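Trainee: have a look; sequence and predicted model below, questions after that.
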Amino acid sequence: MLKVAAALIPGIATYTYFFGVGVLVQIGLATVAALATEAFCLRLRNYPIKPFVTDGSAIVTAWLMALSFPPLAPWWMITLAAIMSIALAKHMYGGLGQNTFNPAMVGFAIMIVSFPAQMSHWAAPLGLAPQSLDAAAQLQWIFTGHLPAGLNFDAVASATPLDTVKTQLMQHTNMLTILHEKLFGGIGGIGTEWITAAYLLGGLYLLQQKLIPWIVPVTFLAVLGGMAGIFWLVDPQHYTSPLFHWFSGAAMLGAFFIVTDPVTSPTTPLGRMIFAGLIGLLTYLIRVFGGYPDGVAFAVLILNLAAPFIDQYTQPSVFGHKNRKKAGAKA
């Protein structure tokens, strides 16, 4: 867990550089709430607190969830999400190793369904807005919902690249015009393309340390990119390229840190490949044809339900079992 947390640090640092200290505030609030809820649930279940609180699992859950939230989300939202992710998605199923759903994605999904307006309050990345929020202004907004006199949130707010593409396409704007807006960089959104590249760097570290199976991120990204590539080649005026889908939203974070969760995914190599591929497929379908700009969280939670089924039908045969069947049939 400590190595997973370390692998997230490049992404956290890049995220903070482009969007400000609100990122660190969200991480801090989520961490405190997650650890407090973990200790409370352990006490209720008469489990020893220290071994489970210090194993790092609650911290990783908190960080992954916080990195999925807008940096300027109200303090109570990330706190409530952390409490529900640990209490409902983890301990109600029996604790670490027993949960059916990815806890971080449960917290995020509950909040985006319940409070879609607040979850869409994103500040513009560094240097993009005519006004910017300093650290004091960001803290004031997160904890009070108000800005210092003379500052208007609409002047510093910005939709995400995925949300901008979806909204503009609904208004029948062609893709070439959309991608020329100042929000977009070379292959994704300004800032977000560097953040996802930092997640990719952290993911490569996890692969080098052999902490995650390579087949999962490779399959997820291949299917997501393959689907994007097919639609893009057929109609580039209305669909974005594979690179845009890889380097926008939660694609890289999901590929290396969420889809690879060993507890909520199948255990067989073939099962992992099917699991990751279906998440990549659903992510693309939700992004392009669904009601939400990004689909990683919902795709993961849907496939978490299917993980036991996938495992059941992808178990390798016991050595010699088929041969004995054939021998019996011949006799």
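Mentor: On my side now, so go ahead.

Trainee: going forward, measure contacts between C-alpha atoms and count neighbours the same way
Mentor: Fine.

Trainee: mind listing the helices for the stretch 151-300 of the chain?
Mentor: Read by DSSP state H, counting those that start in this stretch, the stretch 151-300 of the chain holds these helices, from start to end of the chain: 153-156, 161-170, 175-178, 192-208, 215-234, 242-246, 251-253, 269-289, 296-313.

Trainee: tabulate these (JSON lines), appending mean neighbour count and distance to Y15.
Mentor: Written out in JSON lines, the entries for these read as follows (neighbours: other C-alpha atoms under 10 Å; distance: least, C-alpha to C-alpha, whole Å):
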{"stretch": "helix 153-156", "mean neighbour count": "15", "distance to Y15": "17"}
{"stretch": "helix 161-170", "mean neighbour count": "18", "distance to Y15": "15"}
{"stretch": "helix 175-178", "mean neighbour count": "15", "distance to Y15": "24"}
{"stretch": "helix 192-208", "mean neighbour count": "21", "distance to Y15": "6"}
{"stretch": "helix 215-234", "mean neighbour count": "20", "distance to Y15": "21"}
{"stretch": "helix 242-246", "mean neighbour count": "21", "distance to Y15": "17"}
{"stretch": "helix 251-253", "mean neighbour count": "26", "distance to Y15": "12"}
{"stretch": "helix 269-289", "mean neighbour count": "22", "distance to Y15": "22"}
{"stretch": "helix 296-313", "mean neighbour count": "19", "distance to Y15": "19"}
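
Trainee: for these, which one sits closest to P48?
Mentor: Across the helices of the stretch 151-300 of the chain, the minimum distance to P48, taken as C-alpha to C-alpha, is reached by helix 296-313, at 28.3 Å.

Trainee: which elements pack onto the closest one?
Mentor: helix 103-114, helix 269-289 (3 or more C-alpha pairs under 8 Å, 6 or more residues apart in numbering; DSSP states H and E).

Trainee: quick one: work out the angle between the shortest one and helix 296-313.
Mentor: Regarding helix 103-114 and helix 296-313, their directions subtend 130 degrees when assessed with axes from the mean of the first three to the mean of the last three C-alpha atoms, to 10 degrees.

Trainee: now helix 103-114: buried residues?
Mentor: Of the residues in helix 103-114, those with enough neighbours to count as buried (16 or more other C-alpha atoms under 10 Å) are 103-109, 111-112.

Trainee: then this one, side by side with the first:
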Amino acid sequence: MSTQPIIVSASPHVHSDRTSKKLMYDVVIALIPAFIVSLYVFGIGALIVTSIAIISCLLFEYLIQKYLLKTAVTITDGSALITGILLAFNLPSNLPIWMIIVGSLVAIGVAKSSFGGLGFNIFNPALVGRVFLLVSFPVQMTLWPTAIVNNSTVVDAVTGATPLGVIKEGLQYGETITQMSTKIPSIIDMLLGFTGGSLGEMSALALIIGGLFLIIRKVISWHIPVIMLTTMMLMTGVFWFIDPEHYANPIIHILSGGAILGAFFMATDLVTSPMTKKGMVVFAIGIGIITIVIRLFGAYPEGVSFAILIMNAFVPLINKYFKPRRFGSKIKAKIM
């Protein structure tokens, strides 16, 4: 009697009647609130950066698949679209167009296509593009436009440091948190988006709304974002409790920088995150710890991108250790 071989496709593995394409477009919908806020704050700059990143990612994926790999063109599956949006969300709104195109090429050509395309890439493509640009062009990548608000209306934008950058620089010059309090945006400003930073660092509230949408739609589970953010809060809370004049409030660490964006939209990437719940817990804790270590003791004020990429590299090991129970495996019965 002949047996039919079981074929297991590449990740993402989702137990649902929905296709990967539908899941991808749910993510796009979830990013719309944050994009609207970035448009309100930065205007045409946000539109240009996002448009160029999306068009570049789609174009590079088309060209690589059609002429280099000679495989089926899959630019309509939503993955390249999301890569473009997330790459844009990790960039300043005044970044030169040619740098955005270079970042898109690295994201699609190096981080995604060179591994075999969707389902085979080890690292989050948008983060690879962002980190490449940060290492290659550190000056341009750290000139963050800062929103100037007058009577709750954005009237202008100038370059300046992010909230985390202000704290890092101030501590290096011997200032205390209290002395820097006038330079650090309020909690309300960080929630609504009137701070300095990349497009995706504007409104924590808009990102949370999008993240909750993904959880409700069961595109992602709550494990990675909740545990990652909780780990960050607990770690920073300990240091803040010990010395509040030299360590920022945990809420500042959660609401500023790329914490919310990374937790809900990049660490939860179906391809580069663990498959099991236990694996997700380890993965999320690792990201939270590495992020805070970089923020508090490293040279960069931000650390989410590096932390996610580092933990992406450990995902194969995590998946191997936290294997789901095999179908047909014996379960030891409890003897009464």
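Mentor: Now that the structure is in, tell me what you want to look at. What you are looking at is a predicted structure, and each value in this text was computed from that prediction instead of being measured.

Trainee: any idea what the TM-score comes out to?
Mentor: In this superposition the chains share a TM-score of 0.86, using TM-score structural alignment, normalised by the length of the first structure; 300 aligned residues with a C-alpha RMSD of 2.1 Å.

Trainee: ok, back up a step: Throw the helices and strands packed on helix 296-313 of the first structure into JSON lines and include distance to I310 of the first structure, thanks.
Mentor: Compiled in JSON lines, these are given as follows (distance: least, C-alpha to C-alpha, whole Å):
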{"stretch": "helix 103-114", "distance to I310 of the first structure": "20"}
{"stretch": "helix 269-289", "distance to I310 of the first structure": "6"}
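
Trainee: quick one, which of the helices of the stretch 151-300 of the first structure gets closest to Y47 of the first structure.
Mentor: Of all the helices of the stretch 151-300 of the first structure, the one in closest proximity to Y47 of the first structure, counting by C-alpha to C-alpha, is helix 296-313 (26.5 Å).

Trainee: just give me the mean distance for the closest one relative to the second structure.
Mentor: Mean deviation of helix 296-313 of the first structure relative to the second structure after superposition (mean C-alpha distance after the TM-score superposition for the first structure): 0.7 Å.

Trainee: can you name the next helix or strand after that helix?
Mentor: Scanning the chain past helix 296-313 of the first structure towards its C-terminal end, the next helix or strand to appear is helix 321-330 (assignment: DSSP states H and E).

Trainee: mind listing residues that contact that following helix?
Mentor: Defining contact as C-alpha atoms under 8 Å, 6 or more residues apart in numbering, one finds that nothing outside helix 321-330 of the first structure touches it.

Trainee: report the separation between the residue positioned nearest the centre of the second structure and M99 of the second structure.
Mentor: Central residue check for the second structure by C-alpha atoms, centre = their mean: the C-alpha nearest the mean position is that of G262, 2.9 Å away. Shown here: G262 of the second structure relative to M99 of the second structure, a distance of 22 Å by C-alpha to C-alpha, to the nearest Å.

Trainee: from D77 of the second structure, how far off is the aligned residue in the second structure for A251 of the first structure?
Mentor: Matched by TM-score structural alignment, A251 of the first structure corresponds to A259 in the second structure. Distance of A259 of the second structure to D77 of the second structure, computed by C-alpha to C-alpha: 27 Å.

Trainee: ok, the nearest residue to the residue nearest to the centre of the second structure once chain neighbours are set aside - contacts?
Mentor: Nearest-residue entry for G262 of the second structure: V304, 6.5 Å, with adjacent residues in sequence omitted and distances by C-alpha to C-alpha, 6 or more residues apart in numbering. Shown here is V304 of the second structure, whose contacts under the criterion C-alpha under 8 Å, 6+ apart are 258-259, 262, 287, 290-291.

Trainee: with I251 of the second structure instead?
Mentor: Neighbouring residues of I251 of the second structure by C-alpha under 8 Å, 6+ apart: 187, 233.

Trainee: circling back: and the residue nearest to G262 of the second structure, how far from G117 of the second structure?
Mentor: Applying C-alpha to C-alpha, the value for V304 of the second structure to G117 of the second structure is 24 Å.

Trainee: now do L95 of the second structure
Mentor: For L95 of the second structure, the distance to G117 of the second structure (C-alpha to C-alpha) stands at 27 Å.

Trainee: got it, and L205 of the second structure?
Mentor: Applying C-alpha to C-alpha, the value for L205 of the second structure to G117 of the second structure is 32 Å.

Trainee: so which bits of the longest helix seen in the first structure are buried?
Mentor: Under DSSP state H, the helix in the first structure containing the largest number of residues is helix 22-44. Buried residues in helix 22-44 of the first structure, counting neighbours by 16+ other C-alpha under 10 Å, are found at 22-39, 41-42.

Trainee: wait, what's in contact with the aligned residue in the second structure for L281 of the first structure?
Mentor: With TM-score structural alignment as the matching criterion, the partner of L281 of the first structure in the second structure is I289. With contact taken as C-alpha under 8 Å, 6+ apart, I289 of the second structure is in contact with 231-232, 235.

Trainee: K218 of the second structure: how many residues sit nearby?
Mentor: By other C-alpha atoms under 10 Å, 14 other residues sit near K218 of the second structure.

Trainee: and it, what's its match in the first structure?
Mentor: If you follow K218 of the second structure across to the first structure using TM-score structural alignment, you land on K210.

Trainee: please report the distance of its match from F256 of the first structure.
Mentor: If you measure K210 of the first structure against F256 of the first structure using C-alpha to C-alpha, the figure is 12 Å.
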